[in-house]
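Chemist: no letters, just coordinates:
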C-alpha cells in the first residue's frame, strides 16, 4: 500500500521549531516549539534539550505563546516573553525548575529581553506614547479596556500612520528600559518619537548599543543608525552617518568594536546586506563583505514561519571573525567571516539554515534547518570538526506515513543569456508515460528567494496530482547585486520573461508536463506577476492571485509602504512620471484577460490593501470574465504564513478547488 501525500489539513499537525539558544556551558539548548492549538490558534512553549544525551524536557506549558528564550550568563535562569498575563511581558524561570515569575508589567507590554553581562539586570523594549510613564501597568490597561468607550475619530498628521499587522497606528514608540532584577527598579533609557531596537550590552555592562532612526522626520527618511548610550553619564553618541540602514549591533568581547549588518541603500530596498565592523574609538566603519556578492541574511521563503529574527553577526571567541547567515543560490548557510575578509562555510548543504545559536566559548552551534524533506529541526554543529548531529525530529512521527514530493533542481538560460535556477516537483504517485497538469508558483518580495526548504503549499498541490514549478526570476536574492537590482524599473519586463522561459524549458524538457493544463499563482509581488501574466498571455488555463498589486496609482497612497516602495521599485512616483505607473499596472491590461482568475485577499492587509483585489475583480466581472473573489476576515498580508489556521486551510482549499475546476 503506497503512502499518501501531504494534505491541506495536515497543516494542523506541524510543529514549528525556532530560536535555538545554547547555554553558556554548551551542554543545553532551549528553543521554541509552536503548534496549532485545538485546530484554532497557535500555541508556543519552551523546550530544553541536553545536547550530549538528547534528553528533551518540556520547560513551559499551557495555552500561552512563550517565545524569545535567553540564558542568564551563569546558565541558571532563562528569560522569555509570554502573553500568559494577557499582554506580552518578560518572564523569568529557574533552569532547575519552579514557577515562572513575571518581570515586567508594562501597560503596552514588553519584548526583546537582553541580559547584562553580570546577570543582575536586563534590557527590554516597551512601547510608549510621548509623555507616557513606564510606571503604568497591565492593570491600568485592563481597567481602561473594561470601560465602555464611545467610538472616536482617528486623527493623524503623520505620513506613516498604519502598518500591516498593526492597523492604524497609535502614537507609540519603542523605548529601551533598564531593569535591576535585585531591586526591581526600572529606568527608561530612551525617549522621543523614535523606535529603538536591537539593544546590546557592552562586555563591562556600562554601555548599550542599539539601532534607531532618530532623524528629524523618520517617516521621510528610510534610514537606521547605530547609537551608543553610556549608562552612567547618559551621553548618547551616534556612531553612523544617517546614510544607510544599519542594524543588529554586537559588541566584541574586548568591547572595542561593534559588528553590524547593513548597507548604504545604493540600490534602495534591493541593496545587499553587508557585514561591517565599527571601531568605537576611531569610529572607523569597515565592510568585511564588500567583495562577496551575497545577501547576509536568511531571505529564503517557506510557509511554516520558522524564523525568529537574526542574531546579527556574532563574534568568535577571540574576536578575529564573525558568524553569520547568508543566502546564495537557493540555500541559506552559516558562514565564518574573518576580519581579514576571508569567508568560510561552517554549515552548508542544499537547505535553509534559518537560525543559529552559539555557546559562549564558540566551540559549538545549534542550527535551525529546513530542507525539502524536513520542515524544521535542530542540528548540533561542532565548530572545530564541522561534524553535525541531528537533535530533533519534530514532525517525523507523522511524516513517516506520508509521501513527500522532492524537488529536482533545474538550471536553464533566459532568452537574453542570463543563467537562471528553479525547481520542479513531480506529483505524488507519479507514473511514467502519463501527462500531468503543472502549477507555476511565484514568490513575493520580489527581493526574496525560493530555496531548498520545505513548502507545505507545494506538497498539497503535489498530493492533488499537480507538478509544481518554482524559480527565482531576476529581482530575487541569491544571485548577486546586479541580479537582485535588475527588476527595479522593469516590473513585468524581463522578470516576466524569466518565468515564461522557465515554463518553456520544463514543457520542452519534461514530457510528463501537459502544456495544455498550466496554472499559475503567487502572492504579493507574486500576485502582481500573476495579474500581469494573465493580461499578457493566454497559455494558462487557471490562475490564483493572492494579496496582489493591480494598480500602482492607488497602491502609492493606500499601502503602508506605497509612498516609498513605488519610487524604490519603479524608479518613479505618481507625481513625476504617472504614465510609467500606469504602464506597469496590471489593471491596464485587464481587457486582454481570458484566464479564469481566483482573487484571494485579506480584509486587514495594509501592505497590499484589499482595494487592489477589488479593482481587479470589478474590472473583470464588468466584462463577464470568469473570476471569483475570496475575502478573508481578520487576515493581513501574512495570511499564508501565520494567519488563523482555519483560514489558511480555507485558502488552500479554495485554490485547490479552483485549479481542479479548470485544470
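Modeler: On my side now, so go ahead. Just so we're clear, the structure is a prediction, and the values are computed from it rather than from any experiment.
Chemist: okay, CA-based contacts and neighbour counts for the rest of this
Modeler: Fine.
Chemist: what's the span of stretch 105-115 from first residue to last?
Modeler: With CA to CA, to the nearest Å as the measure, the first residue of stretch 105-115 is 18 Å from its last.
Chemist: what sits up against it?
Modeler: If you take CA atoms under 8 Å, 6 or more residues apart in numbering as the criterion, stretch 105-115 is touched by 68, 70-73, 79-81, 87-90, 104, 121-128, 134-141, 198-201.
Chemist: check it against this one:
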C-alpha cells in the first residue's frame, strides 16, 4: 500500500458530503442542488442549497445554517428558488423562497402539519403543487397535551398490509393527497381527498389540469405493494377526478408532453408480478386510449438504478420529454452501469 493510502476509519464518515436533487435552471446556466453533511459534535445531519454553473466553476452556497434545507425548485422565470426547510421547527418542513440574487428566506407556508413528498411550480409561476400527507389527528392531539405526552405507546388500528417500515415505524393513517399553495399568500387548498393515496402529481402545460397516480381499487395493499395503480387527472382548482384508460398493467411515473396532447408513463406489461417484469416506457393520448410501448424491442428496465449504502437517492430517475415533444429522456441500468437514454416516439433508443 502506498503512503497516501490507508484504511477507512469511522472518523472518515464525518467527511462525507452527499449531493442530491440537482435541478437545472430554466435558462440552462446554473444547477441548484442539496449538499448534506454530518455535524461531528451533535452527530446530526444538516443540508443546505448550493449553486454551480453548468459550464463548471466554483460552487456557491445559497442557504446557510444548521437545519435541513432540501428539494430546490426553480420558479418558471428562473428568478427564485423554493425549497423545503425545518429552520422554524426541527420536526416540521415548510416551503421557503429566496430570490436568485440573494436575500432572506421568505416562508411561503407557516402552518403545514404533515409531510411534503414532492412539489413543483405551476407553469404561470403563481402556484405550487404538493403531494402532502397531514399528520394524524391523534398525533397532533398528543403533541398538544402535556398529560398525553407522558402516556405509553399509542395504539394502532391496522387496516393495510403495508403498515410499518423498518427504520420508519408505523405508517400514518392519513393518506397522501394533492394540495396547491398560492405563492404570494401562502394559502393552501386541498385538491383531492378520500381513502386512497395519490402520488406523482404533475401539471399540464397550460396549468389547467393535474396528472397523478392512484390505486382506487380498495385493495388493502394499495400504496405499497399495489398492482392496481392507474392514471387520473383533476382540474387544478379541484373538482371531479377523471380516469385515463390505458393498458391493463401497472402504471407509474406519468408526465404530459409539451403540447399536452400525450402522456408518457412507465408500466409493466402485466398487472401482477411486477417484481420480475421490466418497467416499460409507454405513450398514450392524453384522453386515454391505446398505449404504445416504446421500449418493447429492448431488454432494459426503465428507471432502474444502482443503489449505494449512504441513503442517498439516485442522481436521476424519471421521464423528461424533449422540448420538441418528439422523444423522451429517461435512465436505465445495464451491464453494471446507469445510463441516460433517449427514446423516439417510433421506439428507437439511443445513448
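Modeler: Noted; the coordinates are in hand. All values derive from a computational prediction rather than experimental measurement.
Chemist: TM-score for these two?
Modeler: The TM-score (TM-score structural alignment, normalised by the length of structure 2) is 0.88; 339 aligned residues with a CA RMSD of 2.5 Å.
Chemist: circling back to that earlier point, mark which of the contacts of stretch 105-115 of structure 1 are buried, thanks.
Modeler: Taking 16 or more other CA atoms under 10 Å as the criterion, what is buried in those is 68, 70-73, 79-81, 87-90, 104, 121-128, 134, 138, 198-201.
Chemist: counterpart of stretch 18-31 of structure 2 in structure 1, which residues?
Modeler: Mapping stretch 18-31 of structure 2 onto structure 1 (TM-score structural alignment) gives residues 16-29.
Chemist: gap between stretch 290-300 of structure 2 and the chain center?
Modeler: Counting by CA atoms, centre = their mean, to the nearest Å, stretch 290-300 of structure 2 is centred 25 Å from the centre of its parent chain.
Chemist: longest helix in structure 1, by number of residues?
Modeler: If you go by DSSP state H, structure 1 has its longest helix at helix 645-662.
Chemist: for that one, packing partners?
Modeler: If you count contacts as 3 or more CA pairs under 8 Å, 6 or more residues apart in numbering; DSSP states H and E, helix 645-662 of structure 1 packs onto strand 542-546, strand 597-602, helix 639-642.
Chemist: list the contacts of it.
Modeler: So helix 645-662 of structure 1 is contacted by 8-9, 11-12, 36, 39-42, 457, 461, 464, 519, 541-544, 596, 598, 600, 632, 639-641 (CA under 8 Å, 6+ apart).
Chemist: please indicate which of those are buried?
Modeler: 8-9, 11-12, 36, 42, 457, 461, 464, 519, 541-544, 596, 598, 600, 632, 639-640.
Chemist: mind listing what residue 34 of structure 2 touches?
Modeler: 18-22, 47-50, 69-72.
Chemist: what residues sit buried inside stretch 320-339 of structure 2?
Modeler: 320, 321, 325, 327, 328, 329, 330, 331, 332, 333, 338, 339.
Chemist: whereabouts in structure 1 does it align?
Modeler: Going by TM-score structural alignment: stretch 320-339 of structure 2 matches residues 314-333.
Chemist: doesn't residue 19 of structure 1 fall inside a helix?
Modeler: No - Residue 19 of structure 1: not assigned to a helix; according to DSSP: H, G, I helix; E, B strand; the rest coil it is strand.
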